[in-house]
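[1] This is a predicted model, with the sequence first.
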Amino acid sequence: MSEVTLRQLEYFAAVAETQSITGAARRCHVSQAAVSLALSQLEQALGVSLAIRRRGKGVSLTPEGQVVATRARQMTDQVADLAAVLDQVHGQLSGRLVIGVFRTLAMHAVPVLVDWFTTRHPQVELDFVEGSGPDIQEAMLAGRLQLCVVYEAQVLPDCTAELLMETRRQAVLSPEHPLAGQRTVSLAELAPFPAILMDEEPALQRTIAEYARAGVEPDVRWRSASVQAIHNVVGRNLAYSLLMQPSPVSPEGQPLTFLPLAGNSSTNSVMAALPAGVTRSALVEESLAALRAHWGTAGPLTRPGGPPTVE
């Protein structure tokens, strides 16, 4: 096997992350020809095809390429971490950090991380990828991200997870709703009233199944993938919903009431998902420190990957 260089791995990790030769060249501040040459040399050195180049459609990784991309990202991160360790001596971190965030958690996690790194480590190049829980974790396992913020039910088996905040789903209602004055509320009590539910699978499917187990059928008038839109509809007292993260008011400024669901003892906590068996870089550890500080987690509490029974 020919010699594999760190530069080849760096360029290939950028190709895997951007899924584009052009994007990788831009990311690494080199020409497209340099990235293409490095990719070809790496394929020749390893004796396998790592990527399928499609004119006008970017780059798709082969199965071998997906494996190599994960390792390439880990190795380049570890090398970058050497500089970060030296920077830590002077109280500063640097380098590129890409974090995946489940789309409904972005409004909570992104501002915290931006504030934390801008204030404490302005030399860090921070970026985010928002999407579904499985999609962002697959991107992380493919080497394109270093950390994901997801719900417990979404953690994939190939990931380890660290608790950031213990949460349970609650009913959200307008204070004018007939059930708003109760201490708790059941699905059976909610079922006759109009509902707007989170349009996110598998959460929606599991929610409907929970109503069925309770022997009732909800009056689902609307569905939305936007938490803010749901808050506004509920704030106008047009429907109730079931959500994880409490908020005192809607974006329109209307008050909201969150009530525990009667008999709901299962958690679906906010978790940091990481690739299993991968050494954490200083940047990842700093991210976890920021998220723990925000959500009030005393310290790391890891749980194995794989979904619990509810979401």
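    In hand now; what should we look at?

[2] C-alpha only now, for contacts and for neighbours.
    Will do.

[3] Please enumerate the strands of the stretch 101-250 of the chain.
    Residue ranges of the strands in the stretch 101-250 of the chain, as given by DSSP state E, counting those that start in this stretch, are 124-131, 147-151, 159-165, 170-173, 194-198, 219-224, 241-243.

[4] most packed of the ones you listed?
    Across the strands of the stretch 101-250 of the chain, averaging neighbours per residue (mean count of other C-alpha atoms under 10 Å) puts strand 147-151 on top, at a mean of 28.

[5] Would you format the strands of the stretch 101-250 of the chain as CSV with distance to residue 33 included?
    CSV is the format used below for the strands of the stretch 101-250 of the chain (distance: least, C-alpha to C-alpha, whole Å):
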stretch, distance to residue 33
strand 124-131, 25
strand 147-151, 31
strand 159-165, 35
strand 170-173, 54
strand 194-198, 46
strand 219-224, 44
strand 241-243, 49
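
[6] Structure two is appended below for comparative analysis:
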Amino acid sequence: MTMPFDLRSLRVFLAVVDEGGFSAAARSLHLAQSAVSQTIATLEQRLGLTLFQRRERRVGLTPEGEALVGRARDLLARAEATHLAMRELHDLVKGELRIGIPSMLGSYYFPPLLMGFKARHPGIRLTVVEAGARRLQAMIAGGELDLGVVIDDGASRHLTRRPLVSEEMVVCVPRDHPFASRDGVSPAAFFAEPLVLFQDGYFHREFVDTLARETGADADIAFESNLIPLTKAIVRQGFGITTFLRRVVEEPALAAVSFDPPAWLSLSLAWAEGAYLSRAERAFVDFVLDHR
């Protein structure tokens, strides 16, 4: 039985979807617009379906086109995994790893691991993406990243996870702050202070929002910043306090004080459920788990 489409036509189809039109798709694929239009017309003819609604200067998906998008992405992902597996039968290793890391871990936990892995495998290029934990989950599930670090809270569905590290979230204050001499800080006391917090989508902010819901407190947000050095500077100057992983607070001008009761976060190394791991990806997973 002859298939009504090939992988090339599906790539062109998805390019039109992702780029929002035939002209933009042609530019991204380095093809003539006429070639893109002909490929889509042939695909529609073979399927016996209309995939796009063609309006003046606008292109939209029909319901049939919408139904094809997910299946097309899945087929192309499977084809890429198969191609990679066949290449590796000839000892060819994937030359790039795309890794997603939350900012706190990217700055204070992962650099030695990344450098150690690079020293052992100098031929593998590492592309590191720093973003909020929820954004990283979506990027891994969508195939934009090969591996990433996620919060091990049960919400990361469709991901295969390996426990990585359990870290204490602590209250971060200046050394001369009244909290600095305490053994623990209650959530109520924490929320009574002006806070410097990450924006939505980061596990730092999600931790604080969850703590607020659980205790019925309202957060007094003085500043929002995803930049750790800026957040530390604001705290050092006494304009607010924050919470960090304990290892992030290690500097003379700041004090790390446990919450009362202590609060811990479990983080995992994750990849898309059912995804084929190349030798490079498997080597990275093994290296990180061996050097936790």
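    Yes, it's here. Just so we're clear, the structure is a prediction, and the values are computed from it rather than from any experiment.

[7] Of all the strands of the stretch 101-250 of the first structure, which one comes closest to residue 11 of the first structure?
    Each of the strands of the stretch 101-250 of the first structure has some distance to residue 11 of the first structure by C-alpha to C-alpha; the shortest is strand 124-131, at 17.1 Å.

[8] Show me what the closest one packs onto, helices and strands only.
    strand 95-102, helix 106-120 (3 or more C-alpha pairs under 8 Å, 6 or more residues apart in numbering; DSSP states H and E).

[9] Can you name the residues in contact with the longest one?
    With C-alpha atoms under 8 Å, 6 or more residues apart in numbering as the test, helix 106-120 of the first structure has contacts from 92, 101, 124, 126, 128, 130, 149, 287, 290, 291, 294.

[10] just curious, which of these is nearest to residue 176 of the first structure?
    residue 294 (31.4 Å).

[11] Relative to residue 234 of the first structure, how far out is that closest one?
    26 Å (C-alpha to C-alpha, to the nearest Å).

[12] just residue 277 of the first structure next, same as before
    Taking C-alpha to C-alpha, one finds residue 277 of the first structure at 43 Å from residue 234 of the first structure.

[13] Same check on residue 113 of the first structure?
    Residue 113 of the first structure is 29 Å from residue 234 of the first structure, by C-alpha to C-alpha.

[14] Looking at these two, which has the bigger crowd around it?
    residue 234 (26 against 22; other C-alpha atoms under 10 Å).

[15] Isn't that one up against residue 173?
    Yes - contact between residue 234 of the first structure and residue 173 holds when scored by C-alpha atoms under 8 Å: they sit 5.8 Å apart.

[16] Common neighbours of these two, please.
    Joint contacts of residue 234 of the first structure and residue 173 (C-alpha under 8 Å, 6+ apart) are 240, 241, 256.

[17] just the residues you listed now: which is nearest residue 64 of the first structure?
    Set against residue 64 of the first structure, the nearest of those by C-alpha to C-alpha is residue 241 (44.1 Å).

[18] Report the contact partners of the closest residue to residue 188 of the first structure other than its chain neighbours.
    Closest residue in space to residue 188 of the first structure, ignoring its immediate chain neighbours: residue 216 at 6.1 Å, by C-alpha to C-alpha, 6 or more residues apart in numbering. By C-alpha under 8 Å, 6+ apart, the contact list for residue 216 of the first structure reads 187, 188, 191.

[19] Residue 247 of the first structure now?
    residue 256.

[20] and it, how far is that from residue 74 of the first structure?
    From residue 247 of the first structure to residue 74 of the first structure the distance is 38 Å (C-alpha to C-alpha).

[21] Then residue 144 of the first structure?
    From residue 144 of the first structure to residue 74 of the first structure the distance is 10 Å (C-alpha to C-alpha).

[22] Also residue 286 of the first structure?
    From residue 286 of the first structure to residue 74 of the first structure the distance is 17 Å (C-alpha to C-alpha).

[23] Please identify which of the two sits among more neighbours.
    Neighbours were counted for residue 286 of the first structure and for residue 74 using other C-alpha under 10 Å; residue 74 has more, 21 against 17.

[24] The residue lying closest to the more buried one once chain neighbours are set aside - how many residues pack around it?
    In space, and not counting its chain neighbours, residue 74 of the first structure is closest to residue 143: 7.2 Å by C-alpha to C-alpha, 6+ apart. Counted by other C-alpha under 10 Å, the residues lying close to residue 143 of the first structure total 23.
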